[in-house]
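Engineer: structure, please.
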Amino acid sequence: MTALCVATIYPFLYLLSLSFSTGDVPLTRIHLLPPTWTWANYEKVLTNEYILSGFANTIARTAIGTALSLTATVFAAYPLAKRFFPHRTFWTGFIVFTMFFSGGLIPNYLLVKSLGLMNSVWALVLPGLVSAFSLIIARNFFMALPESLEESARIDGANDIVILFRIVVPVSMPIIATLTLWTAVQHWNAWFDSLIYMTDAHKQVLQVVMRRIVLQGTKDMMDVNSFEDPNLVANPDMIKAATVIVTVVPIVLFYPFLQKYFVKGVLVGSLKG
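Structural biologist: You can find the predicted model right below:
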């Protein structure tokens, strides 16, 4: 386990060290602490217009996509968890069917283009609004809840909407937090759909910008802003490392807030957190 942890953490520590290193540090040396410190790499990255716009686009996509996806998943999973729901088995099987077969890339692209969603955040959110896997997980969790909770609420005169938001959702925070984490990470890391549907460079998400910087070099992407101070001219490899760190750190900081719910949410048979 120690060896696995070291193998997992070392690349991040190495990138973090490179991101704070000056351009004269040899890349052939293995070091976890920068021999010479500098903030020039991060200043170069955080003042680049493409990275700033990509960061804002990624945050907007993650926030909108996670909120809408979670809402749609809960609204779809709750009725499917009820035994009295008409044709529940058919609709569940219909949803599971989509996990094995899909229309493909070209029909999806033609659909998004015909709906006029190109170069908008909705092209990144609506096509994958509901995940069949998350829907089944939430459905199984709702099915494990005791029926007596809802029966007592109905006796007090609560309708289905009140029961869902006042009874079911509060005791289902473990699975809701888990689905929130999964969906947020998925939206934050997604890049291929943005590469296809976004033709405006200023509407690309951060991951596409990082991909262009890391794979295609930094010249075209990082020379946008001019700097009067010659000390801020950094090594391209150090800039790439700083770009990766800026991309990874925000979603890593998101984990501790949902960590206490994550293990409980994976155990689908749990009742409450």
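Engineer: alpha carbons only for contacts and neighbour counts from here, please
Structural biologist: Fine.
Engineer: center of the protein - which residue?
Structural biologist: Centroid-nearest residue in the chain: V185, 2.5 Å away (criterion: CA atoms, centre = their mean).
Engineer: next SSE downstream of the helix or strand in which that one is found?
Structural biologist: Under the criterion of DSSP states H and E, V185 resides in helix 173-189. Once the chain leaves helix 173-189, the next helix or strand it forms, by DSSP H and E, is helix 192-197.
Engineer: one more, please, to line up against the first structure:
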Amino acid sequence: MSSIQLSNKNKSKTKIKYTFGDRVFNFVNDGLLLLAALIVLYPLIYILSSAFSSPEAVSQGRVVFFPVDFSLRGFEEVFSHRAIVTGFANSIFYTVVGTTVNIIMTVAAAYPLSRKELPGRRIFLFMFTFTMLFNGGLIPSYLLTSQLGLINTRSVMIIPLAINVFNVIICRTFFETTIPDELLEASQIDGISHTRFIIQIAMPLSKAIIAVLVLYYGLGHWNSYFQAFLYISDRSKYPLQIILRDILILNQVNEIIADPLLYQAKRGMAQLLKYSLIVVASAPFMVAYPFVAKHFVQGVMIGAVKG
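Structural biologist: Now for the predicted structure:
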């Protein structure tokens, strides 16, 4: 026993000896990785710093890395504009309701497909997979949506996007590889139906995949732009992304500057409002991600090669 402990201590004290070439390589490698990280992160840092700076500092180009003349004026102007507040509320509604519908539909489709005893299982899988390869196209989709009476309604942002076949396949794979058949057999002996098994047993054991699906679906709904652009003309139902398009791409910043004094300094204020809007649009998922990061990392490893 003592010899084993001694050998372990010797191993712990053993240090890897790096040659001069190894040290040079590590130094250059670390420097390149740090440079790459700065290149990726700097636009985000610059936008955040500019959003919390004064209009004068932004217009004069004095913002480089940290906020200059700290100010919340941009956010005050953003949230004083009714269209932005309405778009923000609409995006939250579409994201929450749409993601809830997505999770229900995805689990309801994935669980039966994970059961090998399902009659016609391969046929159903083929039908699901076929829709990933071929679709009706934009014009038939628009005509179908119009005939269903979904044009210019909030439902058009939810019902046509209710399920994603790729996510169904991921969820089905998770159920197949994670939830053992013996667990279902034991629950059936106790008289539990498939519905109760999904709700009371399968779902609590599937936090990882649910977190992944919530993040995928939620981010998709929050960033959804084309769906609203095609089917919604009522500005009161616009999501935030359409409002961002009008302001950032069409450069309609002057519409949200209510103060005449601020209008005189519109050049700096326009840039400040753009940065503030980007922060407002990105903040919800930047705040929510740390809470699902643990389960998200576990979920994305589903199907990975394990050694």
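Engineer: TM-score of the superposed pair?
Structural biologist: The TM-score (TM-score structural alignment, normalised by the length of the first structure) is 0.92; 268 aligned residues with a CA RMSD of 2.0 Å.
Engineer: ok, now which ones touch the residue nearest to the centre of the first structure?
Structural biologist: I251 (CA atoms under 8 Å, 6 or more residues apart in numbering).
Engineer: what do we get in the second structure for it?
Structural biologist: When the second structure is aligned by TM-score structural alignment, V185 of the first structure is paired with L219.
Engineer: try M143 of the first structure
Structural biologist: With TM-score structural alignment as the criterion, M143 of the first structure matches E176.
Engineer: hmm, back to that, separation between the match of V185 of the first structure and I243 of the second structure?
Structural biologist: 17 Å (CA to CA, to the nearest Å).
Engineer: before we move on, what about A83 of the second structure?
Structural biologist: A83 of the second structure is 7 Å from I243 of the second structure, where distance means CA to CA.
Engineer: neighbour count winner among the two?
Structural biologist: Set side by side, A83 of the second structure and I243 show more neighbours around I243, with 22 against 19, by other CA atoms under 10 Å.
Engineer: helix or strand: which one has the more buried one?
Structural biologist: Counting by DSSP H and E, I243 of the second structure is found in helix 240-244.
Engineer: can you get me the centre-to-centre distance for the helix or strand following that helix and its chain?
Structural biologist: For helix 240-244 of the second structure, the succeeding helix or strand toward the C-terminus, using DSSP H and E, is helix 260-264. Centroid displacement of helix 260-264 of the second structure relative to its chain, using CA atoms, centre = their mean, to the nearest Å, is 37 Å.
Engineer: what are the buried residues along helix 260-264 of the second structure?
Structural biologist: Applying a neighbour-count criterion of 16 or more other CA atoms under 10 Å, helix 260-264 of the second structure contains no buried positions.
Engineer: can you name every helix or strand that the helix or strand that comes right after it contacts?
Structural biologist: Next helix or strand after helix 260-264 of the second structure toward the C-terminus (DSSP H and E): helix 266-300. Other elements packing on helix 266-300 of the second structure under the criterion 3 or more CA pairs under 8 Å, 6 or more residues apart in numbering; DSSP states H and E are helix 20-51, helix 55-59, helix 73-80, helix 207-222.
Engineer: residue in the first structure paired with F291 of the second structure?
Structural biologist: Looks like F291 of the second structure aligns to F257 there (TM-score structural alignment).
Engineer: now do the contacts for the match of M143 of the first structure.
Structural biologist: S114, R115.
Engineer: from L149 of the first structure, how far off is the residue of the first structure most remote from its centre?
Structural biologist: Using CA atoms, centre = their mean, the residue of the first structure lying farthest from its centre is I155. It sits 40.5 Å away. Taken as CA to CA, the spacing of I155 of the first structure relative to L149 of the first structure amounts to 10 Å.
Engineer: re earlier: wait, what's in contact with the counterpart of the residue farthest from the centre of the first structure in the second structure?
Structural biologist: In the second structure, the residue paired with I155 of the first structure according to TM-score structural alignment is I189. Applying CA under 8 Å, 6+ apart, one finds that I189 of the second structure lies in contact with no residue.
Engineer: the one 3 residues further on too?
Structural biologist: With contact taken as CA under 8 Å, 6+ apart, I192 of the second structure is in contact with no other residue.
Engineer: count the neighbours of G74 of the second structure for me.
Structural biologist: Neighbour number of G74 of the second structure under other CA under 10 Å is 24.
Engineer: what do you get for V85 of the second structure?
Structural biologist: 16.
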